[in-house]
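Enquirer: Sharing a sequence plus its predicted fold:
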Amino acid sequence: MPEMSCWMVTGERQASRIRSLYLKTILRQDVGFFDKEINTWEIVGRMSGDTVLIQEAMGEKVGTFIQLTATFVGGFVIAFIKGWLLTLVILSSIPLLVLSGAFMGILISKMASSGQTAYSVAATVVEQTIGSIRTVALFTGEKQAIANYNNSLIKAYNSGVQEGLASGFGMGSVMLIVMCSYALAIWFGGKMILEKGYTGGEVINVVFTVLTGSMSLGQASPCLSAFAAGQAAAYKMFETIDRKPEIDAYDTNGKQLHDIRGDIELKDVYFSYPARPDEQIFDGFSLSIPSGTTAALVGESGSGKSTVVSLIERFYDPLAGEVLIDGINLKEFQLKWIRQKIGLVSQEPVLFTCSTKDNIAYGKDGATTEEIRAAAELANAAKFVDKLPQGLDTMVGEHGTQLSGGQKQRIAIARAILKDPRILLLDEATSALDAESERIVQEALDRIMINRTTVFVAHRLSTVRNADTIAVIHRGTIVEKVHILILFK
């Protein structure tokens, strides 16, 4: 028992290390990886379900398998000593045992992999349903959600049935070969007594030691099933772990300057999204934004406005051309350092299920309470935060559901302000707000745009009138560029 406990602890430790390494690798990947190769709940499913399978394969089952294997080997060693000729004849069945066990292991591994994929799809359905429970309830989509979940489980059920059949037939084949071996042993043992002078005790000794060894081999079958399932789970996880991202967030190489001025230039850029490589977004796109100015990008949906923001943030790299900051190619900077100089506020602010303070503090490592409060003041968020039940320590709910749209947007602005970025990117930051909320948020934005290079995507005149330059984008091309300073200021 102590040995089993030791193996269990070792398995848990190794599974924890793999889980930690997997998460670290996932966070290292570029945005294109999440666009086309994996989804959220596939990651969660692997970290929760697959690591359990790996833990079983590396834990108690290893100790059990070693014990049963030692019993198998020891039994045949004793059998050879007591009657080598009879044991040699019985050994003729071993290749059949090995082949049936290997075939069973391959089938179980494939079925386990298919089942894990099916359960990942089912988990995605649950996540989407629970995460959007208000929408589901609004459209009375509960039955549809249950039907989708049940349909997702059908594949998992079929995989489980097939895995059980493979295990059953495999185990049955093993036991059939074992019993045939006993019949052969008894028949040949009788001949040895008559022809070679074996005693009955020696024959019984050989048969029982081979019997014990063979039964141990049969009992090792569940261990082999666990190893096969763990191998299938580990293969997927290590496939991701071994992946080298094109844009590496952990890469420590690259330039780190004392500071940047904030000059932005997109020079003859060609770009297509990884998930849609056949759809050309930019075909020789060029744009220049001087330091300290405010540029507005306007145009119809799908024209490429938000793509400009994604390229400046280096979520993606252009297929050709350059994205320059202060005349230096964005690829030459250390990614973590340059992203600390860029702030982003999106149309749909992402808040975490934690306190208001923690959501704002996410913008800067080691931020003090004074810095957080100052950022809230600049973002026009301090007044409503102080009115919350616990002030900055008030929980915002899942995805910020306890706050209004304008309040969430101001928290997101405060988070961006906290890092004091030289470049501020606003991707339709006020488009989803009512007139009053837009006015308050716009006041906050006007405060923080001073002495920064600001790029914002907008549709409303009230938003763009404070810009220095308006660039009209149509199908990935700038069709007009207007200096709005002359018109409104």
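Expert: In hand now; what should we look at?
Enquirer: hey, let's count contacts and neighbours off CA atoms from now on
Expert: Fine.
Enquirer: how close does residue 205 sit to residue 71?
Expert: Going from residue 205 to residue 71 by Cα to Cα, to the nearest Å gives 15 Å.
Enquirer: what does residue 224 give?
Expert: 16 Å.
Enquirer: ditto for residue 473
Expert: 75 Å.
Enquirer: correct me, but residue 46 touches residue 234?
Expert: No - contact criterion Cα atoms under 8 Å: residue 46 and residue 234 do not qualify, at 9.2 Å.
Enquirer: Work out for me the element residue 57 sits within.
Expert: Using DSSP states H and E, the element containing residue 57 is helix 51-58.
Enquirer: what's that helix packed up against?
Expert: Under the contact definition 3 or more Cα pairs under 8 Å, 6 or more residues apart in numbering; DSSP states H and E, helix 51-58 sits against helix 2-28, helix 221-241.
Enquirer: And the helix or strand following the first one, how far out from the chain middle?
Expert: I take that to be helix 2-28. Following helix 2-28 in sequence order, the next helix or strand is helix 31-36 (DSSP H and E). A distance of 10 Å separates the centroid of the chain from that of helix 31-36, by Cα atoms, centre = their mean, to the nearest Å.
Enquirer: And here is the other one:
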Amino acid sequence: MAGDEEANGKDAAMNDTNHSTASSTKKKSKAKPQQLATVGETLSFVWECGSKVRFLLIFGSFAAMLNGLVYPILAYLFSSAFADISSAENEGLKQVRELAYTFMLVGTYALICATIQGWCFEIVAYYGSQAFRLQWFRALLRQDPAYFDVRDIGGLAAQIGPNAGKFRRGVGRKMGEGIQFFTTGVGGLAYAFFSSWRVALVILAIIPFVAIAAMATVFYNQSKGKRAAASYKTAGSVAYSTVSAIRTVLSLNAIPSMVERYQEATSEAYELATQVLIKIGFANGSMLGTFLLLYAALTLYGSALLYRDVE
């Protein structure tokens, strides 16, 4: 009787263990995907590099905003210069000379601002990417041995370099261009409403179509890169496991099978990268078509307004 009770107790314990394991597996399967890092978390790698890097980040952002004002300034110069040249009778060459000198000054201003912007953001991106690599490596070293038993170490090692490169491009040139183009957009809208609010409203009505086409283009390009990176991660894992266990591979004469696995991984990356080419081409064509629609509406409606004012 005692043996039967002990056996029943063991069976009950095993059932409880299996139930808890199944429930934990279900919880893991229902777990939400990991969220993307916020802007503050991304810039924290740069902010921890010291006061020098912080100053370069702020100074580069200021230079990017000044660089973004170049196109609104050019729009103002074009609109005022042609009016001055058309109204001038005997001093037309003088007006052209002054306009040429003005454009030279604007070009020098743009060159200085763009140089400072690129210099500051490239230095900031270099230090930020180095801090990113170090913190990633420290995070790997903090894990217990069980972590490396359930994770693909070769894939993790192959992802450090590409992700650090993406971080450097994003915090460097992309971030500077983002501040620059945002300033250009705000300044352009301000000058457009100042010059002709009716034309500005027509343009704003077409802008959403341009934005949708541009977002589709960016989405397909990014998804292609992400899927290809995941496939190349598998290929890197195969290469790492082969090189790290080369003696075992040679002793088992498994080189052809490993080469076949590597070819399958790279061919999968190629197929994933080429499947969306038609969609990318359609998105690019739609974006260019919306630009043509924008120019046509601007030309036709602007000409109608000029004709109405002259009449």
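Expert: Cool, the structure landed. Keep in mind the model is a prediction, meaning the values are calculated, not measured.
Enquirer: Could you say which of the helices and strands packed on helix 51-58 of structure 1 is packed most deeply?
Expert: Mean neighbours per residue, mean count of other Cα atoms under 10 Å, is largest over the helices and strands packed on helix 51-58 of structure 1 for helix 221-241, with a mean of 20.
Enquirer: What residues in structure 2 pair up with that one?
Expert: Across structure 2, nothing matches helix 221-241 of structure 1 (TM-score structural alignment).
Enquirer: Show me what that helix is packed against.
Expert: Against helix 221-241 of structure 1 (3+ Cα pairs under 8 Å, 6+ apart) you get helix 2-28, helix 51-58, helix 60-90, helix 94-131.
Enquirer: residues touching residue 266 of structure 1, list them.
Expert: Residues near residue 266 of structure 1 by Cα atoms under 8 Å, 6 or more residues apart in numbering: 285, 286, 287, 288, 321, 322, 323, 324.
Enquirer: let's see 7 Å
Expert: 286, 287, 288, 322, 323, 324 (Cα atoms under 7 Å, 6 or more residues apart in numbering).
Enquirer: coming back round to it: the helix holding residue 57 of structure 1 vs structure 2, average offset?
Expert: Taking mean Cα distance after the TM-score superposition for structure 1, the mean distance separating helix 51-58 of structure 1 from the aligned residues in structure 2 is 1.3 Å.
Enquirer: Output the residue interval of structure 2 matched by that helix.
Expert: Residue span in structure 2 matched to helix 51-58 of structure 1, by TM-score structural alignment: 164-171.
Enquirer: Out of the helices and strands packed on helix 221-241 of structure 1, which gets nearest to residue 337 of structure 1?
Expert: Smallest distance to residue 337 of structure 1 across those (Cα to Cα): 14.8 Å, for helix 2-28.
Enquirer: Structure 2: matching residues for that closest one?
Expert: Against structure 2, helix 2-28 of structure 1 falls on residues 116-142 (TM-score structural alignment).
Enquirer: give me the number of residues near residue 324 of structure 1?
Expert: 19 (other Cα atoms under 10 Å).
Enquirer: ok, the closest residue to it other than its chain neighbours - how many residues close by?
Expert: Using Cα to Cα, 6 or more residues apart in numbering and skipping residues adjacent in sequence, the residue nearest residue 324 of structure 1 is residue 265, 5.0 Å away. Using other Cα under 10 Å, residue 265 of structure 1 has 20 other residues around it.
Enquirer: that older thread, could you dump the helices and strands packed on helix 221-241 of structure 1 to CSV with distance to residue 176 of structure 1?
Expert: Supplementary listing: those in CSV, determined by distance: least, Cα to Cα, whole Å:
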stretch, distance to residue 176 of structure 1
helix 2-28, 30
helix 51-58, 26
helix 60-90, 14
helix 94-131, 9
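Enquirer: With respect to burial, which of those scores highest?
Expert: Across those, averaging neighbours per residue (mean count of other Cα under 10 Å) puts helix 51-58 on top, at a mean of 23.
Enquirer: quick one: contacts of the helix holding residue 57 of structure 1?
Expert: Contacts of helix 51-58 of structure 1 (Cα under 7 Å, 6+ apart): 11, 12, 15, 19, 226, 227, 229, 230, 233, 234.
Enquirer: Tabulate those (CSV), appending distance to residue 76 of structure 1.
Expert: Converted to CSV, those look like this (distance: Cα to Cα, whole Å):
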residue, distance to residue 76 of structure 1
11, 30
12, 34
15, 35
19, 40
226, 25
227, 24
229, 29
230, 29
233, 34
234, 34
